[in-house]
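Asks: Give me the fold of what follows.
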Amino acid sequence: MTISSTSRANPILLVIHGGPGSTYSMFEDATQQFARQFTVVHWDQRGAGKTYRKQKVVPRNLQTLVEDGLTLTQKLKRVFPDVPIILWGSSIGSILANLMVQQGENLYDLYVATEQMTQDSHQFAYDQLLAETKHQSLRRHWLQKLPADAHHWTAKQINQFNIFSAIQRSDVPNMVTTLFIKNMLQNRDYSWQDCLAFIQGMRASYRALHKELDAFDYRRLLTKIGMPFVIFQGAHDPITPAQATQRYFDQVQAPVKKLFIVPGAGHLCLFARPKEVSELRRLVFANKYDDRGCRPRRNLA
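Replies: So this is what the prediction gives:
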């Protein structure tokens, strides 16, 4: 776990990374910008990154990671008493964060998702990419090897599609080359052993969780929440398209909810456009906290 901040009084931004096993702690440049406004907590989950390098242990299931996250949150509340905690789930991490809120809503003050995974994400992404490649026979031929109904894809097929679709987009920062690889190579705190552990951890976590992810029931995602509910969505995300995110967002009932479309961004939109996080700070402080400084008032629109 790494903690970056300019003030202990800043709201905590607890980052739940995607993957499985795809830690975000290498995004130093973006984290420095976030840390001007928040206490940013990057957590390499069990089976991910530097945690996996220290101990070759993988999660038994998704619930293992949910419980780890809740335990970590409780420790943060002891170290930073009376400081609001914003839970940020990204990509597959948006599933974990979603489940964490359902099991420990009283621990958090605001829920944020980026690249929110939904029941329709893969289908919209597949249909979108198939339409865009109709004049590119080789790419179209590869896509048509996948089942037309993306709801029946395996985790392996999902992983293959995600990598393929990310490479196809040239109008947004590439998730693999521009974001992950570039940041790992430029981060002074990332050794070659850490880079190796990142790759090994992703493989190990995939083997541990792929069957559960294959069968995940997206009806388990929350549809009602008692705190502000916020989604940041890359306008040109090839993996979790805006149409699917919008459909899920419309279903959620919350006292305050906001959907921010991030222009010029694909997957991992806040790492590609970190200045957009200022919108989150404005939303946090637009809500008056109670006498303890923790819980936003529920009657704000």
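
Asks: all contacts plus neighbour counts: C-alpha atoms, from now on.
Replies: Will do.

Asks: any chance you could map the strands in the stretch 151-300 of the chain?
Replies: 229-234, 257-262 (DSSP state E, counting those that start in this stretch).

Asks: excluding its backbone neighbours, what's nearest the residue nearest to the spatial centre of the chain?
Replies: In the chain, the centroid-proximal residue (C-alpha atoms, centre = their mean) is Ser90; its distance is 0.5 Å. For Ser90, ignoring the flanking residues on the chain, the nearest one in space by C-alpha to C-alpha, 6 or more residues apart in numbering is Thr114 at 4.8 Å.

Asks: who's in contact with that neighbour?
Replies: 88-91, 94, 231-233, 268-270 (C-alpha atoms under 8 Å, 6 or more residues apart in numbering).

Asks: quick one: which of these sit in helices?
Replies: Of the contacts of Thr114, the ones assigned to helices by DSSP state H are 94, 269-270.

Asks: Dump these into CSV; add neighbour count and distance to Phe260 as well.
Replies: Formatted as CSV, the ones in helices among the contacts of Thr114 follow (neighbours: other C-alpha atoms under 10 Å; distance: C-alpha to C-alpha, whole Å):
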residue, neighbour count, distance to Phe260
Ser94, 26, 16
Cys269, 26, 11
Leu270, 22, 11
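
Asks: Second chain to compare with the first, below:
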Amino acid sequence: MIPEKKRSIAIMKELSIENTKQMLMINGANTKNPLLLFLHGGPGTPQIGYVRHYQKELEEHFTVVHWDQRGSGLSYSKRISHHSMTISHFVNDAIQVTQWLLDHFSKTKLYLAGHSWGSLLALHVLRQRPDLFYAYYGISQVVNPHLEESAAYQYIREISDRKRASIRSSLIRFIGAPPWKKGIQQLIYRFCVEMGRGGLTHHHHQSLAVLFQMLTGHEYGIRNMHKFLNGLRFSKKHLTKELYQFNAFASVPSIKVPCFFISGKHDLIVPSEISKQYYQALEAPEKFWFQFENSAHNPHIEEPSLFASTLSNHALYHL
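Replies: Predicted coordinates for the structure are as follows:
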């Protein structure tokens, strides 16, 4: 018997959802592999511009789908109504993207991954349509932004107090504890987080590498950076308030599919202690906790081989 030939895929696909054009990037070594849909972070920070550099191994096991969400990146448009920039609309978008993927690839279910803001959306999606998914991978799982900022602030304050003469110590004392009413306080706080090597990446050179990939890659490049920046501003303006109202303990106490939570040890944007409290309280058929020792907020980018092996080891049944 002649073995079936593998069919790789590498396409960009524009979907029309509720009178908006939304962009997908689909890549994999074999379309017979299961689908893995990523919900990116932010609000407004899509991954299409750089992520292929970090998912070569992942593409051997899954057909990986990235989606620039409504109003973000390649899906940004001045014509998008700010009234549609709500969690409810984004959840409906994600379900429509999922259903299109299942129909297009003749699949019955797929795997769902949510990173940061995307992990918030994922919990709502799973709450509404668990029947569409084999399992969920929550990366830097958002649970309660107020608790997460308070935990990070307390950690930074304690570390900074040991070095009273440091710039970070002065700044963190200046802004005081959250919640903050002024934008400058939030900016100073994020600066302190990045200084503490607990921000987007644990090692600063990795953040610079991501920026380089965005500027030089063919998916975005310099020509599309204005869409990325405009989408970032637009998304944060209209979604931040609703983000800060989220409390997973109250709104999503249970999920009907297996759940895997992956947290970076050094993450101060979404501290692992809060994510782990949610993991421990959550009701699910199966649940697992993974901490990546050399990562901050982007473990799937900072430790891509470990990320790929973690997911593929679990999904072995469907590979």
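
Asks: Now the TM-score, please.
Replies: The TM-score (TM-score structural alignment, normalised by the length of the first structure) is 0.86; 286 aligned residues with a C-alpha RMSD of 2.5 Å.

Asks: about what we covered before: which residue lines up with the residue nearest to Ser90 of the first structure in the second structure?
Replies: Applying TM-score structural alignment, one finds that Thr114 of the first structure aligns to Ile139 in the second structure.

Asks: who are the neighbours in contact with the aligned partner of Leu185 of the first structure in the second structure?
Replies: Using TM-score structural alignment as the criterion, Leu185 of the first structure maps onto Leu215 of the second structure. Residues in contact with Leu215 of the second structure (C-alpha under 8 Å, 6+ apart) are 221-222, 225.

Asks: Using CSV, lay out those residues together with neighbour count and distance to Lys21 of the second structure.
Replies: Shown next, in CSV, are those (neighbours: other C-alpha under 10 Å; distance: C-alpha to C-alpha, whole Å):
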residue, neighbour count, distance to Lys21 of the second structure
Gly221, 17, 20
Ile222, 13, 21
Met225, 16, 18
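
Asks: can those go into CSV with extra columns for distance to Asn33 of the second structure?
Replies: Shown next, in CSV, are the contacts of Leu215 of the second structure (distance: C-alpha to C-alpha, whole Å):
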residue, distance to Asn33 of the second structure
Gly221, 29
Ile222, 33
Met225, 32
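
Asks: cool, now which of those survive the switch to the first structure?
Replies: For those, no aligned pair is still in contact in the first structure (both residues aligned by TM-score structural alignment, their matches' C-alpha atoms under 8 Å).

Asks: So which of those are in helices?
Replies: Per DSSP H, these map to helices at Met225.

Asks: Which residues are in contact with the residue nearest to the centre of the first structure?
Replies: 15-18, 113-116, 268.

Asks: Same question for Tyr136 of the second structure.
Replies: Tyr136 of the second structure neighbours (C-alpha under 8 Å, 6+ apart): 111-114, 257-260.

Asks: Now with 10 Å, please.
Replies: The contact partners of Tyr136 of the second structure, by C-alpha atoms under 10 Å, 6 or more residues apart in numbering, come to 36-37, 110-114, 119, 122-123, 126, 130, 255-261, 287.

Asks: cool, Ala284 of the second structure as well?
Replies: 253-259.

Asks: Please pull up the equivalent of Lys287 of the second structure in the first structure.
Replies: Using TM-score structural alignment, Lys287 of the second structure pairs with Lys257 in the first structure.

Asks: Next: His314 of the second structure.
Replies: Aligned partner of His314 of the second structure by TM-score structural alignment: Leu283.

Asks: can you tell me which residues contact that match?
Replies: Contact partners of Leu283 of the first structure, counting by C-alpha under 10 Å, 6+ apart, are 110, 228, 230, 256-258.

Asks: Tell me the one of these nearest Leu146 of the first structure?
Replies: Val230 (32.6 Å; C-alpha to C-alpha).

Asks: Can you give me the distance of the closest one to Lys211 of the first structure?
Replies: 29 Å (C-alpha to C-alpha, to the nearest Å).

Asks: With distance to Thr133 of the first structure as new columns, can the ones in helices among the contacts of Thr114 of the first structure be given to me in CSV?
Replies: Shown next, in CSV, are these (distance: C-alpha to C-alpha, whole Å):
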residue, distance to Thr133 of the first structure
Ser94, 29
Cys269, 23
Leu270, 27
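
Asks: Please enumerate the helices of the second structure.
Replies: 87-104, 117-128, 145-161, 167-175, 183-195, 204-216, 225-243, 248-251, 272-281, 299-302, 304-314.

Asks: so where in the first structure does the second one end up aligned?
Replies: Read it as helix 117-128 of the second structure. Aligned by TM-score structural alignment, helix 117-128 of the second structure corresponds to residues 92-103 of the first structure.

Asks: Superposed on the second structure, what's the mean shift for the matching stretch?
Replies: For stretch 92-103 of the first structure, the mean deviation from the second structure after alignment is 0.7 Å (mean C-alpha distance after the TM-score superposition for the first structure).
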